[in-house]
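> Predicted model and sequence below, questions to follow.
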Amino acid sequence: MKQGPIGIFDSGYGGLTVLKEIISELPEYDYLYLGDNARAPYGTRSYETVYQYTLECVKQLFDMGCQLVILACNTSSAKALRTIQQNDLPGIDPSRRVLGIIRPSAEVIGDYTSTGHIGILATPGTVASDSYLMEIRKFFPRLKVFQEACPMWVSLVENNEHYNPGANYFVQKHMDNLLKKSSYIDVILMACTHYPLLINKIKQFLPGGVRVLDQGRIVAKSLADYLKRHPEMETLCSKNRRYQFYTTNSTETFERQGSAFFGQPVHARHLDI
């Protein structure tokens, strides 16, 4: 089999915060990022629609040479990953792999808490899916998990309003809501890839001693561990330090918005799906 880049998929820009951390952890590999911006957001769409869109993009990444694809999108990981892994991959190519970002977070989150009370900040779609509750229960059945849906936060970030004082109201509102659910929460997971851009505001409204976890860093370390444990897949990932970016929408908009998520300029190509 031919070597290829590691595919990173998201419905929009948020997955760039995950890719940024993956590159920091594993800089030697090639990466191909695909943002389905033309059909974003996925969070308000049905399970069937999210599954269909995600599958189309995974197939596109396979066609572009990726042997391994990471769904750097909580909505796709919650609503499409398992079906793709169990039903589609065996027919497409059983040697290829598709991984998500919910399980890696669930596997380790219990290691960060002393009280056993953790908070989850996420989009309404991710909260409604209960994916984090189900995954965390598999690894840490005694943890008490409190979720808070933050419907305005993605819009704040994508409209570049997250730096403005007006964003404080929406951040404080949801932080207060979460902490009212349990005063023992000592760890909070940002379970949306947009939320790292709000980290400074989130910390403003937290009491001392509460730790905020960046999902991208957890996923990056999990991927490094996965490649060590699966040398048959690691050898299929090319290593030329090449990073490619594709979007299903405007390249100009993607480059302007994407640079804020990635932390440096990005140069994108358009792709029709």
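Happy to help now that I have it.
> CA atoms for contacts and neighbours, from now on please.
Will do.
> Could you tell me whether I70 really is in a strand?
Yes. I70 sits within a strand when classified using DSSP: H, G, I helix; E, B strand; the rest coil.
> That one touches I102, doesn't it?
No. With contact defined as Cα atoms under 8 Å, I70 does not count as touching I102 (11.1 Å).
> tally of neighbours for the closest residue to M1 other than its chain neighbours?
Distances taken as Cα to Cα, 6 or more residues apart in numbering put L236 closest to M1, at 7.3 Å, once the chain neighbours are dropped. For L236, the count of nearby residues is 19 (other Cα atoms under 10 Å).
> ok, L236 - contacts?
1-4, 67 (Cα atoms under 8 Å, 6 or more residues apart in numbering).
> Second structure for comparison follows:
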Amino acid sequence: MVKNKQSIGVFDSGYGGLTVFKSIARKLPQYNYIYLGDNARTPYGDHSFETIYQYTLECVEWLFAQGCPLVILACNTASAKALRSIQQNILPFKYPDRRVLGVIRPTAEIVGNYTHKKSVGVMGTRGTVNSESYLMEINKFFPEIKVAQQSCPMWVPLIENDEHRNPGADYFVKKYLDELLAKDDEIDCIVLACTHYPLLVPKIKEMLPPDINLLAQDDIVADSLALYLENHPEIESRISKEGHQQFFTSGDPRVFDINASTFFDNEVVSSRVDLIHH
């Protein structure tokens, strides 16, 4: 039998998904991976539900065409607004042997282990907060948990402009934390519901009371994927194990490579892809 060259696909509208990919590749280095950033059309959060669904589906189908039996939507906006429709309306009919997973459910599944007071804060982009996806998913697993949400519109621009380590970022980190904690003084666990936010963890921890747990998605999603592959040998056995990593962007590869290294902690060399006409 000819050995298939099949990879795990990791997709994000921009760079944030690289924090998730970095953790996945660290935990599961043996697999082949293809990362796709739809940088030409980012940010997704500003678009309508239909547009986000269309863009996400185009990216997923591109990764399927590259031979990925499994695609991770390492994007909260895409996970909130497109994942369920793709899982229910596209896969069973068009790609019955492929799987698409998101980042919201793995986070919601474990949040109950990190709150004693049954009070959780969720910090995300406006799109993710307005979708109320975290409220719904956490409620499914832990109906007794109260959830307060806080949108943090300045955090992604700070990170993407490499200002997140600078003192100027402190004001906006503190501002949104204070606004969230003012909503419920029982909060003892905060979920960072955006894949950019792991880069702010050191600053957030400095400003957080020590008794509040902070959950970032990078390691959560990596752990969840490891478990998924263990439980689904029919998918796992199809993925090549040569440790190859490929990067693609719908934007300018030179710009992507410079910015991507901030998120991936390693040199990244990408190729450009035209998603519209694949």
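Yes, it's here. For clarity, every value in this text was computed on a predicted model and none was experimentally measured.
> so who does V127 of structure 1 touch?
147-149.
> ok, these vs D176 of structure 1, which is closest?
Proximity of the contacts of V127 of structure 1 to D176 of structure 1 (Cα to Cα) peaks at E148, which lies at 9.9 Å.
> Under the alignment, what does that closest one map to in structure 2?
Taking TM-score structural alignment, the alignment pairs E148 of structure 1 with Q150 from structure 2.
> tell me the secondary structure for that match?
strand.
> how close does it get to N113 of structure 2?
Between Q150 of structure 2 and N113 of structure 2 the computed distance is 21 Å (Cα to Cα, to the nearest Å).
> between the two, which one's more packed in?
Remark: of Q150 of structure 2 and N113, Q150 carries more neighbours, 22 against 9, as counted by other Cα under 10 Å.
> burial measure for G208 of structure 1, as a count.
9.
> make that D38 of structure 2, sorry
25.
> Quick check: it vs E267 of structure 2, distance?
Applying Cα to Cα to D38 of structure 2 and E267 of structure 2 gives a distance of 19 Å.
> Q88 of structure 2 now?
37 Å.
> Could you do L70 of structure 2 as well?
L70 of structure 2 sits at a distance of 25 Å from E267 of structure 2 (criterion: Cα to Cα).
> and if you look at P143 of structure 2?
In terms of Cα to Cα, P143 of structure 2 sits 43 Å off from E267 of structure 2.
> buried ones in stretch 59-69 of structure 2?
59-64, 67-69 (16 or more other Cα atoms under 10 Å).
> just stretch 183-190 of structure 2 next, same as before
In stretch 183-190 of structure 2, counting by 16+ other Cα under 10 Å, buried: 186-190.
> go on, stretch 168-185 of structure 1?
168, 171-172, 174-175, 178-179, 184-185.
> swap in stretch 256-273 of structure 1?
257-262, 266, 268-271.
> can you check stretch 104-123 of structure 2 too?
104-112, 114-115, 118-123.
> In structure 1, what range does stretch 173-186 of structure 2 match?
Going by TM-score structural alignment: stretch 173-186 of structure 2 matches residues 171-184.
> residues making contact with that stretch?
115, 117, 119, 146-150, 153, 185, 201-202, 205-206.
> what about 6 Å?
Residues from elsewhere that reach stretch 171-184 of structure 1, judged by Cα atoms under 6 Å, 6 or more residues apart in numbering: 117, 148, 205.
> In space, what's closest to the aligned partner of the last one in structure 2 - neighbours in sequence excluded?
Right, the one you point to is F205 of structure 1. Using TM-score structural alignment as the criterion, the counterpart of F205 of structure 1 in structure 2 is M207. Spatially, and ignoring its direct neighbours in sequence, M207 of structure 2 is nearest to K174 (6.8 Å; Cα to Cα, 6+ apart).
> For the helix or strand where that neighbour lies, give me the average deviation versus structure 1.
Element membership for K174 of structure 2 (DSSP states H and E) is helix 168-183. With mean Cα distance after the TM-score superposition for structure 1, helix 168-183 of structure 2 departs from structure 1 by a mean of 0.7 Å once superposed.
> what stretch of structure 1 does stretch 219-237 of structure 2 fall on?
By TM-score structural alignment, stretch 219-237 of structure 2 lines up with residues 217-235 in structure 1.
> Not counting its own residues, what contacts the matching stretch?
Counting by Cα under 6 Å, 6+ apart, residues outside stretch 217-235 of structure 1 touching it are 21-22, 104.
> buried ones in it?
Of all the residues in stretch 217-235 of structure 1, those buried under the rule 16+ other Cα under 10 Å are 217-220, 222-223, 233-234.
> May I see these organised as a markdown table, with distance to E48 of structure 1 and secondary structure added?
Conversion of these to a markdown table gives the following (distance: Cα to Cα, whole Å; DSSP: H, G, I helix; E, B strand; the rest coil):
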| residue | distance to E48 of structure 1 | secondary structure |
| --- | --- | --- |
| R217 | 30 | helix |
| I218 | 28 | helix |
| V219 | 26 | helix |
| A220 | 28 | helix |
| S222 | 28 | helix |
| L223 | 27 | helix |
| M233 | 29 | helix |
| E234 | 32 | helix |
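> now the strands for structure 1?
6-10, 31-35, 68-71, 97-99, 117-122, 144-149, 187-190, 211-214, 243-247, 268-270 (DSSP state E).
> Pipe those strands into TSV and attach distance to A128 of structure 1 per row.
Output for the strands of structure 1, formatted as TSV (distance: least, Cα to Cα, whole Å):
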stretch	distance to A128 of structure 1
strand 6-10	19
strand 31-35	23
strand 68-71	19
strand 97-99	21
strand 117-122	10
strand 144-149	9
strand 187-190	16
strand 211-214	21
strand 243-247	28
strand 268-270	32
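> which residues touch the alignment partner in structure 2 of E28 of structure 1?
Matched by TM-score structural alignment, E28 of structure 1 corresponds to Q30 in structure 2. By Cα under 6 Å, 6+ apart, the contact set of Q30 of structure 2 is 241, 243.
> and if we set it to 10 Å?
The contact partners of Q30 of structure 2, taken as Cα atoms under 10 Å, 6 or more residues apart in numbering, are 239-244.
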